[in-house]
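Asks: Need coordinates for the below:
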Amino acid sequence: MTDLTIFDPDVVAQYRISTQDVARVKQYVRLLRGDSAPELQDIARGGEVGTRLLLNRLVELRWLLTRDPLLLERERHEVEKLIADQQEILERSRSLAEAALLGLIAKRKRPWETRKVIRYRLIEKYYPGEGWQVWGTLYENCSGMFPQVKVLIRAIPDDDRRTGRHLDRRIVELDIGIEDGERIVDPSYPIRFRVLPEIRTIEGASHHEVRTRLWEVIFEEMEKRRAERRVEYDAPEPTYVPLRERSEKED
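Replies: Modelled structure (predicted):
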């Protein structure tokens, strides 16, 4: 079992990295690079280099698993094809992870920096044939920009920009806050959304850190829902005991 203490503790805490995550990353690297890949040795040593490699591969793997839950059971060429198809999003995810790592390093150099507690709510989108799935978050505006806007949206980039602009317009026009966030839903819009009632909180020293953490929250919720769907509840079948009618002779 991998000792998590060899990695940066702040990264482990922020990304909720478990020993199972490390094992999956190693399996993923072996699938792509082979058992003797130098990357495996660097991850096994931990430290700054190992943490950076682990984090980059982890955010990449988490996203790919939302596209294909059986990814680690596929052939190498199948995984490479999925990576090519998701290249734009993966590059963005890796950039966010790298920026988050640099932000954590910078934060340790600025111990006086206060952390903000931001409220947010999950947004779900209806996918035909799949049902309601986590799509993004509605969170309090902590950007320091657009003071007239109370909330902002953080979501997976699976829709065209018109959807984002439509929701942003409703936030501004209806003066939507976190408490009445469900008003963002437009019944006449062709794409169906809903805002879950639970108001959660998240911490961050900056708007960038909050957005990075919300990105992880979305992925974590996706993985959680996927795991729940895999659980099968086997209902016991009723047991029928044949009863032989007694004949008159037996009486």
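
Asks: For the rest of this, base every contact and every neighbour count on C-alpha atoms.
Replies: Will do.

Asks: Val217 is in what secondary structure piece?
Replies: The secondary structure element spanning Val217 is helix 207-230 (assigned by DSSP states H and E).

Asks: in that helix, what's buried?
Replies: Buried residues in helix 207-230, counting neighbours by 16 or more other Cα atoms under 10 Å, are found at 207-223.

Asks: Give me the contact list for stretch 50-65.
Replies: Residues external to stretch 50-65 that are found in contact with it (Cα atoms under 8 Å, 6 or more residues apart in numbering): 7-8, 11, 21-22, 25, 28, 39, 42-44, 71, 82-83, 86, 90, 93-94, 97-98, 101, 219, 223.

Asks: List the buried residues for that stretch?
Replies: 50-65.

Asks: so which pair among the residues you listed is furthest apart in space?
Replies: The two members of these with the most space between them (Cα to Cα) are Gly50 and Leu65, at 21.9 Å.

Asks: compare with the first, here's sequence two:
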Amino acid sequence: MIELRTPAEIEQMRAAGEFVASTLTALKERAAVGVNLLELDAFAHELIRERGAESCYIDYAPSFGRGPFGNVLCTSVNDAVLHGRPHDYRLRDGDLLSLDFAASVDGWVSDSAVSLVVGRADEADLELIAVTERALEAAIAVARAGNKVGDISHAISTVATEAGLSVNTEFGGHGVGRTMHGDPHIPNAGRPGRGYGLRPGLVIAIEPWFMHGTDQLVMDPDGWTLRSKDGSRTAHSEHTVAITEGDPIVLTLRAG
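Replies: Prediction:
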């Protein structure tokens, strides 16, 4: 069921968005060569406790995963792109790391993701990250009342196609509110002018993610981590966005 929020409720959601944004900023600063993925997860857990927030991941057990997830942070490295389960791995020079984090504050959820390179960066990795960020910006620009979900999807796929990338539509954006995943589903490719009409009060997570050499996924034995089928690098960017009578509000906008 698609739920619309009042302007007052969207204001209440800002606290969750700010917390998720600040946590990802702190995690980016902490990620470095030699840091263990489990250390990043523990740090995120500590921030959740300090804020009095609740994790959206730790007890999450959807049909597509081998749940419950058991951690508070998704850490996807190199060819891993989604749902990367933290494990005993120390980051190495040049690793491409995607961090996906969702939390609830005062009963309202926000969800966001960011990709970065640890240590010395390969230009191809930086460009892949930049493509996901450009796709996210293009999608947010059309996330306006009167447009359709297909306009968001088409904006994302257009950026990907221009960069020579193919798009997987198995996982994409989604509604956000009292829970992390709700309707509508927002695939990363679609036809403009099609799908659910965007209305003021709709709050959605928009999340372009791309793989450098394929559009096919494979799952790790952990039952969660999804990787590119050909082992190519991957990147993921995501924001929680509120549709209004005017400009969209990016609830998870990070400082800087």
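
Asks: Need the TM-score from the superposition.
Replies: For these two chains in superposition, a TM-score of 0.26 is obtained (TM-score structural alignment, normalised by the length of structure 1); 119 aligned residues with a Cα RMSD of 6.7 Å.

Asks: which residues make contact with the helix holding Val217 of structure 1 from outside it?
Replies: In contact with helix 207-230 of structure 1 (Cα under 8 Å, 6+ apart) are residues 14-15, 62-63, 65-66, 69, 96-97, 100, 103, 118, 133-137, 142-143, 154-156, 202-204.

Asks: so after the helix or strand encompassing Ile140 of structure 2, what's the next helix or strand?
Replies: Ile140 of structure 2 belongs to helix 123-141 when assigned by DSSP H and E. Counting by DSSP H and E, the element after helix 123-141 of structure 2 in chain order, helix or strand, is helix 149-162.

Asks: For that following helix, name the packing helices and strands.
Replies: helix 123-141, strand 182-186 (3 or more Cα pairs under 8 Å, 6 or more residues apart in numbering; DSSP states H and E).

Asks: want to throw these into CSV with distance to Thr234 of structure 2 and mean neighbour count?
Replies: Converted to CSV, those look like this (distance: least, Cα to Cα, whole Å; neighbours: other Cα atoms under 10 Å):
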stretch, distance to Thr234 of structure 2, mean neighbour count
helix 123-141, 7, 20
strand 182-186, 20, 20
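
Asks: Same list (these) but as CSV, adding distance to Phe210 of structure 2.
Replies: Below are those laid out as CSV (distance: least, Cα to Cα, whole Å):
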stretch, distance to Phe210 of structure 2
helix 123-141, 7
strand 182-186, 15
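
Asks: among the ones you listed, which is nearest Ser110 of structure 2?
Replies: Ranking these by their distance to Ser110 of structure 2 (criterion: Cα to Cα) puts strand 182-186 first, at 12.0 Å.

Asks: Just the buried subset of the contacts of helix 207-230 of structure 1, please.
Replies: Among the contacts of helix 207-230 of structure 1, those buried by neighbour count (16+ other Cα under 10 Å) are 15, 62-63, 65-66, 96-97, 100, 103, 118, 133-137, 142, 154-155, 202-204.

Asks: In strands, which of those residues appear?
Replies: Secondary structure assignment (DSSP state E) places Ile118, Gln133, Val134, Trp135, Gly136, Thr137, Arg154, Ala155, Ile202, Glu203, Gly204 from those within strands.

Asks: Can you name the two of those that sit furthest apart?
Replies: Gln133 and Gly204 (25.7 Å).

Asks: So what's the residue count around the residue nearest to Val117 of structure 2 when sequence neighbours are not counted?
Replies: Ranked by Cα to Cα, 6 or more residues apart in numbering and with sequence neighbours excluded, the top spatial neighbour of Val117 of structure 2 is Leu96, at 4.5 Å. Using other Cα atoms under 10 Å, Leu96 of structure 2 has 26 other residues around it.

Asks: for Thr161 of structure 2, same thing?
Replies: Counted with other Cα under 10 Å, Thr161 of structure 2 comes out at 11.

Asks: swap in Arg30 of structure 1?
Replies: Neighbour tally, Arg30 of structure 1, other Cα under 10 Å: 16.

Asks: Against Arg24 of structure 1, how distant is it?
Replies: Counting by Cα to Cα, to the nearest Å, the separation of Arg30 of structure 1 from Arg24 of structure 1 is 10 Å.

Asks: what about the helices in structure 2?
Replies: 7-30, 37-51, 123-141, 149-162 (DSSP state H).

Asks: highest average neighbour count across these?
Replies: helix 149-162 (a mean of 23; mean count of other Cα atoms under 10 Å).
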